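J.: Any chance you could fold what I've pasted below:
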Amino acid sequence: MARRSTIEKFNEMLQDIMDSKLLFGGKLVVLGGDFRQTLPVILKSTKDDIIDSSIVMSPLWNQLTKIKLEINMRALFDSNFSSWLLKIGNGTEATNKENEITIPARINIPFTDDITSLNVLIDMVFPNITDSNLDISLFVKRAILTTRNEFVHEINDVLINKFPGEETIYYSCDENTSSCIIPDQEDLFHYFTPQGLPPHKLTLKINSPIILLRNINPTEGLCNGTRLLCKGFNKNVIYAEISVGTHAGKPVFIPRITLESPHNDFSSVPFKRKQFPVRLCYAMTINKAQGQTLDFVDVYLKEPVFSHGQLYVALSRAKTIDQIKVLIRPSTALAQNTNCTKNVVYREILDAAHIY
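T.: Okay, the predicted model is just below:
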């Protein structure tokens, strides 16, 4: 979801271009969003900071015409599932005193230990992944969703090792842009994978699924979040095929480009990385999965969801409840009941932001 400041600047730009004080310079602008989903991400912020950055707190909000969509088209053929998702999104699903909701037993994978349970999860979403005659269509609309990038990297590393075929490895070229690191210490950057950047070591195989991290050519379907299948490798180009959307099946070439680490990233100092702007997407973060429709979803909660709307987004990627499995790694708080998970209540956000 875009921050209010982005939309306000867009309004000012159109007013300047059209030389008009009308809203958006008198142009018709359609904004789409779901406040049940994750709100703007602000590092090291408080709940009040996140709410204040939302469009509902902007002076533009009262000037907009609100149109509500009432039918969940993704879950159109499973009304009970659709109703359950709305309860989670609206914060009306029953919770205990710890603000945890119970995941139905039919979609809950019992936890035994980290390795065994993860392998069970992998076998459910990607059956027979080691088979050389594997049906590649399984990878087009299946994924494991989890909360943090570090968990995503762990799962992707496990899956690319299981995936049949000869691996191709691409190493990035990292360049210092800060006076904090002297030139002969630039190898330190290889250990960093800031948000939005590809890894230093990118391991790929023919037919492995990848996801774009940058807008390259949106008109041709190459935009941030596009999922592709690898079809060939060259030194500075990856030959791939778009796997979803209106451009599905279209062959494309992904170049190696220079990317900069986010200026607000607190996990590393600023640097440049020359690498292909892609990552493996057997697994994705819940936030990255927003807008995706999947045929089968495994939700791996190594820790409880930590942001508003994450649980709702994760569960609502599927079309029916039978297309979801959830693995919850118990912590001290969850030790007595391993099919409970946190629910960041939407109702609290509504009250605070005065959306309606």
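J.: drop to CA atoms for contacts and neighbour counts, all remaining ones
T.: Noted.
J.: Count the neighbours of Glu241 for me.
T.: 23 (other C-alpha atoms under 10 Å).
J.: where's it, which helix or strand?
T.: Assigned by DSSP states H and E, Glu241 falls within strand 237-242.
J.: for that strand, packing partners?
T.: Here strand 237-242 touches strand 227-233, strand 251-255, going by 3 or more C-alpha pairs under 8 Å, 6 or more residues apart in numbering; DSSP states H and E.
J.: Tell me what angle it forms with strand 227-233.
T.: 140 degrees (axes from the mean of the first three to the mean of the last three C-alpha atoms, to 10 degrees).
J.: Which parts of the stretch 151-300 of the chain are strands?
T.: 167-171, 173-176, 201-205, 209-212, 227-233, 237-242, 251-255, 257-260, 271-275, 278-280, 283-285, 296-301 (DSSP state E, counting those that start in this stretch).
J.: Let me have the ones you listed in JSON lines, extended by distance to Ile109.
T.: Rendered in JSON lines, the data for the strands of the stretch 151-300 of the chain read as follows (distance: least, C-alpha to C-alpha, whole Å):
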{"stretch": "strand 167-171", "distance to Ile109": "31"}
{"stretch": "strand 173-176", "distance to Ile109": "41"}
{"stretch": "strand 201-205", "distance to Ile109": "29"}
{"stretch": "strand 209-212", "distance to Ile109": "25"}
{"stretch": "strand 227-233", "distance to Ile109": "27"}
{"stretch": "strand 237-242", "distance to Ile109": "32"}
{"stretch": "strand 251-255", "distance to Ile109": "37"}
{"stretch": "strand 257-260", "distance to Ile109": "39"}
{"stretch": "strand 271-275", "distance to Ile109": "37"}
{"stretch": "strand 278-280", "distance to Ile109": "24"}
{"stretch": "strand 283-285", "distance to Ile109": "17"}
{"stretch": "strand 296-301", "distance to Ile109": "10"}
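J.: Alongside the first, I'd like the structure of this one:
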Amino acid sequence: MRLQSGSSNCNIDEIREFSNWILKIGDGIAECENDGEIDLKLPDDILIKNTTDPMAIIVHSTYPSFDKNFRDLGYLQERAVVAPTHYIVHMVNDYVMSLIPAIEQVYLSLEEISKDERNTEIHEVYSTELLNSIKCSGLPNHELKLRYGPH
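T.: I've put the predicted structure just below:
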């Protein structure tokens, strides 16, 4: 539905066909055998080919004129890059953040175990480096990058 807003009538059928294709994939009823893992043939018109920097192509096609619009909340809310893993999400976020012309400040989580929990087994089993590298939904990252500068 979001794709259809602001589209011309000639694009609506194409958008509807793409939306139905995506829904079939999400529902597990794509046009190929599905035993929990499938090889899906993507249409040529949505593939990125012959590029040395696919991240730049994805971000610049999703956020055209980013340098002029990154302060516009509506501009950012109307766009999204969908990624298959948290690792890719973080790569995209880092790339987009690097495009913002501002001073970067990095904040790190505390690297100490609470005095009450120092004798627990988790401290002995998992290294600080491993714990700091975990990036998953529901758990804050060890590293928080913020950018600030003139408005």
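J.: Need the TM-score from the superposition.
T.: Overlay of the two chains. TM-score (TM-score structural alignment, normalised by the length of the second structure): 0.62; 130 aligned residues with a C-alpha RMSD of 3.5 Å.
J.: Include distance to Asp174 of the first structure and mean neighbour count when you put the helices and strands packed on strand 237-242 of the first structure into TSV, please.
T.: Below are those laid out as TSV (distance: least, C-alpha to C-alpha, whole Å; neighbours: other C-alpha atoms under 10 Å):
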stretch	distance to Asp174 of the first structure	mean neighbour count
strand 227-233	21	22
strand 251-255	16	17
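J.: got those strands as CSV, with distance to Glu175 of the first structure columns?
T.: Below are these laid out as CSV (distance: least, C-alpha to C-alpha, whole Å):
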stretch, distance to Glu175 of the first structure
strand 227-233, 24
strand 251-255, 18
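J.: Phe148 of the first structure and Thr285 of the first structure: what is the separation?
T.: In this structure residue 148 of the first structure is Arg, not Phe. Separation of Arg148 of the first structure from Thr285 of the first structure (C-alpha to C-alpha, to the nearest Å): 6 Å.
J.: Which one's more surrounded, the two?
T.: Thr285 (23 against 17).
J.: pretty sure the more buried one is touching Glu154, no?
T.: No. Using C-alpha atoms under 8 Å, Thr285 of the first structure is not in contact with Glu154; the gap is 11.9 Å.
J.: What's the match for Lys141 of the first structure in the second structure?
T.: Alignment note (TM-score structural alignment): Lys141 of the first structure maps to Glu78 of the second structure.
J.: distance of that match from Ala30 of the second structure?
T.: For Glu78 of the second structure, the distance to Ala30 of the second structure - C-alpha to C-alpha - is 28 Å.
J.: Settle it for me: which of these two has more neighbours?
T.: Ala30 (15 against 11).
J.: tally of neighbours for the closest residue to that one other than its chain neighbours?
T.: Nearest in space to Ala30 of the second structure, with sequence neighbours left out and distances taken as C-alpha to C-alpha, 6 or more residues apart in numbering, is Lys24 at 5.2 Å. Per other C-alpha under 10 Å, the neighbour tally for Lys24 of the second structure reads 13.
J.: Does Lys24 of the second structure belong to a helix, a strand or coil?
T.: Counting by DSSP: H, G, I helix; E, B strand; the rest coil, the backbone at Lys24 of the second structure sits in helix.
J.: Relative to Glu111 of the second structure, how far out is the residue positioned nearest the centre of the second structure?
T.: Nearest to the mean C-alpha position of the second structure, by C-alpha atoms, centre = their mean, lies Val89 at 2.8 Å. Between Val89 of the second structure and Glu111 of the second structure the computed distance is 24 Å (C-alpha to C-alpha).
J.: Mind telling me what Glu133 of the second structure corresponds to in the first structure?
T.: Rather than Glu, residue 133 of the second structure is Ser. Superposed on the first structure with TM-score structural alignment, Ser133 of the second structure falls opposite Phe192.
J.: Alignment lookup: Asn11 of the first structure to the second structure.
T.: So, by TM-score structural alignment, Asn11 of the first structure is left unmatched.
J.: Could you count how many residues lie near Asn11 of the first structure?
T.: Neighbours of Asn11 of the first structure using other C-alpha under 10 Å come to 20.
J.: Please identify the helix or strand for it.
T.: helix 4-18.
J.: The next helix or strand after that helix aligns to what range in the second structure?
T.: Using DSSP H and E, the helix or strand that follows helix 4-18 of the first structure towards the C-terminus is helix 47-52. Matched against the second structure by TM-score structural alignment, helix 47-52 of the first structure finds no partner residues.
J.: which helices and strands does helix 47-52 of the first structure pack with?
T.: Using 3+ C-alpha pairs under 8 Å, 6+ apart: helix 47-52 of the first structure touches helix 346-353.
J.: Quick check: nearest residue in space to the alignment partner in the second structure of Ile155 of the first structure, chain neighbours excluded?
T.: Superposed on the second structure with TM-score structural alignment, Ile155 of the first structure falls opposite Val92. Nearest residue to Val92 of the second structure, sequence neighbours excluded (C-alpha to C-alpha, 6+ apart): Met55, at 7.1 Å.
J.: okay, now Asp351 of the first structure: neighbour count?
T.: Neighbours around Asp351 of the first structure, by other C-alpha under 10 Å: 10.
J.: cool, and Phe126 of the first structure?
T.: Using other C-alpha under 10 Å: Phe126 of the first structure sits among 22 other residues.
J.: Please list all residues in contact with it.
T.: Residues in contact with Phe126 of the first structure (C-alpha atoms under 8 Å, 6 or more residues apart in numbering) are 138-139, 142.
J.: So Thr95 of the first structure, which state does it fall into?
T.: Per three-state DSSP, the local secondary structure of Thr95 of the first structure is coil.
J.: what's the neighbour count on it?
T.: For Thr95 of the first structure, using other C-alpha under 10 Å, the count is 17.
J.: Kindly report the same for Leu350 of the first structure.
T.: 17.
J.: Alright, calling it a day.
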